[in-house]
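1. Predicted model and sequence below, questions to follow.
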Amino acid sequence: MSDSIFGVLILISFFTLGLSFWALGQWLRKKGHGGKLDHIDKQITDKKNIVRRYLVNPVRHTVASALSKAPVFGKHYKDIPKKVEKPNQK
């Protein structure tokens, strides 16, 4: 029970933190710092795209490739013969 309450409190605190950052950004924009905030956003977005291109996408592709080859996920059908020979009936 206490673990559930602790988890809910953590979620509420993350929501509150995010809302606080959003309010800070709105307040700074009202003060006239919108151009600086846009410049910071562009720099962060560029860095995220670089990390995504060279680190996240290759790792995701490797993991997806490995999982698709795992027999647990449905590739076992390749071991089944395509054509089952029927006995000759005369």
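-> Perfect, thanks for sending it.
2. Every contact and neighbour count from this point should use C-alpha atoms.
-> OK.
3. which residues of the chain fall in helices?
-> Applying DSSP state H to the chain gives helices spanning 2-30, 34-51, 57-69.
4. Output the ones you listed in TSV; the columns should cover mean neighbour count.
-> Formatted as TSV, the helices of the chain follow (neighbours: other CA atoms under 10 Å):
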stretch	mean neighbour count
helix 2-30	12
helix 34-51	12
helix 57-69	12
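5. in terms of contact, does F73 touch A64 like I think?
-> No - with contact defined as CA atoms under 8 Å, F73 does not count as touching A64 (11.1 Å).
6. how close does L55 sit to I5?
-> 36 Å (CA to CA, to the nearest Å).
7. now do F14
-> Here the criterion is CA to CA. By it, F14 lies 14 Å from I5.
8. Report the contact partners of G34.
-> L28 (CA atoms under 8 Å, 6 or more residues apart in numbering).
9. if you set the cut-off to 10 Å instead, what comes out?
-> Applying CA atoms under 10 Å, 6 or more residues apart in numbering to G34 gives the contacts 25-28, 40.
10. Second structure for comparison follows:
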Amino acid sequence: MTDILIVTGFSVLVFTLGIGLWALGQWLRSKGYGPQLDMLDRQYTALQLRVSPLAISASYHMIAGAHSMNRLPLLGSKSNAALTKQILMAMRAEQPTQKREC
């Protein structure tokens, strides 16, 4: 029961924070800071595009580690091992297409 309350509280907090940040952005735009916010957006988007391949690589290695652990006798099950294998195959299939897009 406490887990449900914690997840619900976290969800409400994150939702409220998101609405608050949106309202802050709207207020700053109404005060005339729109061009500066657009410049920050361009810089942040460029950073995301540079970091994205690294994040995909890191997530691939984490799932590969989980797949290795699922094959151990006491730490995993056959269904979890099969699921992580499917995820790894999907990620391998997706990686070459992302390299071509960049």
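-> Nice, thanks for sending it over. Since we're looking at a predicted model, the values are computed, not measured.
11. Kindly provide the TM-score of these chains.
-> TM-score for the superposed chains, counting by TM-score structural alignment, normalised by the length of structure 1: 0.63, backed by 71 aligned residues with a CA RMSD of 2.6 Å.
12. thinking again about what came up before, the contacts of G34 of structure 1 into TSV, with extra columns for distance to D46 of structure 1?
-> Listed next are these as TSV, based on distance: CA to CA, whole Å:
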residue	distance to D46 of structure 1
G25	20
Q26	22
W27	25
L28	22
I40	10
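13. which one of those sits closest to R60 of structure 1?
-> Taking CA to CA as the measure, R60 of structure 1 lies nearest I40 of the contacts of G34 of structure 1, at 27.6 Å.
14. OK, contacts around that closest one?
-> Shown in contact with I40 of structure 1 (CA under 10 Å, 6+ apart): 34, 46.
15. same check, this time on the one 4 residues further on
-> For I44 of structure 1, the contacting residues are 38, 50, by CA under 10 Å, 6+ apart.
16. got the contact list for the helix or strand containing L88 of structure 2?
-> L88 of structure 2 belongs to helix 78-101 when assigned by DSSP states H and E. Helix 78-101 of structure 2 is touched from outside by 52-53, 56-57, 59-61, 63-72, 77, with contacts defined as CA under 10 Å, 6+ apart.
17. For that helix, list every residue counted as buried.
-> For helix 78-101 of structure 2, the neighbour count (16 or more other CA atoms under 10 Å) marks 81, 84-85, 87-88, 91 as buried.
18. Which two among those residues are spaced furthest apart?
-> Pairwise distances across these (CA to CA) peak at 15.3 Å, for the pair A81 and M91.
19. Can you tell me how far the spatially closest residue to R71 of structure 2 that is not a sequence neighbour is from A90 of structure 2?
-> In space, and not counting its chain neighbours, R71 of structure 2 is closest to A81: 6.3 Å by CA to CA, 6 or more residues apart in numbering. Separation of A81 of structure 2 from A90 of structure 2 (CA to CA) stands at 14 Å.
20. ok, now Q36 of structure 2?
-> Per CA to CA, Q36 of structure 2 is found 39 Å from A90 of structure 2.
21. same question, G32 of structure 2
-> On the measure of CA to CA, G32 of structure 2 and A90 of structure 2 end up 46 Å apart.
22. now swap in I63 of structure 2 and tell me
-> 12 Å.
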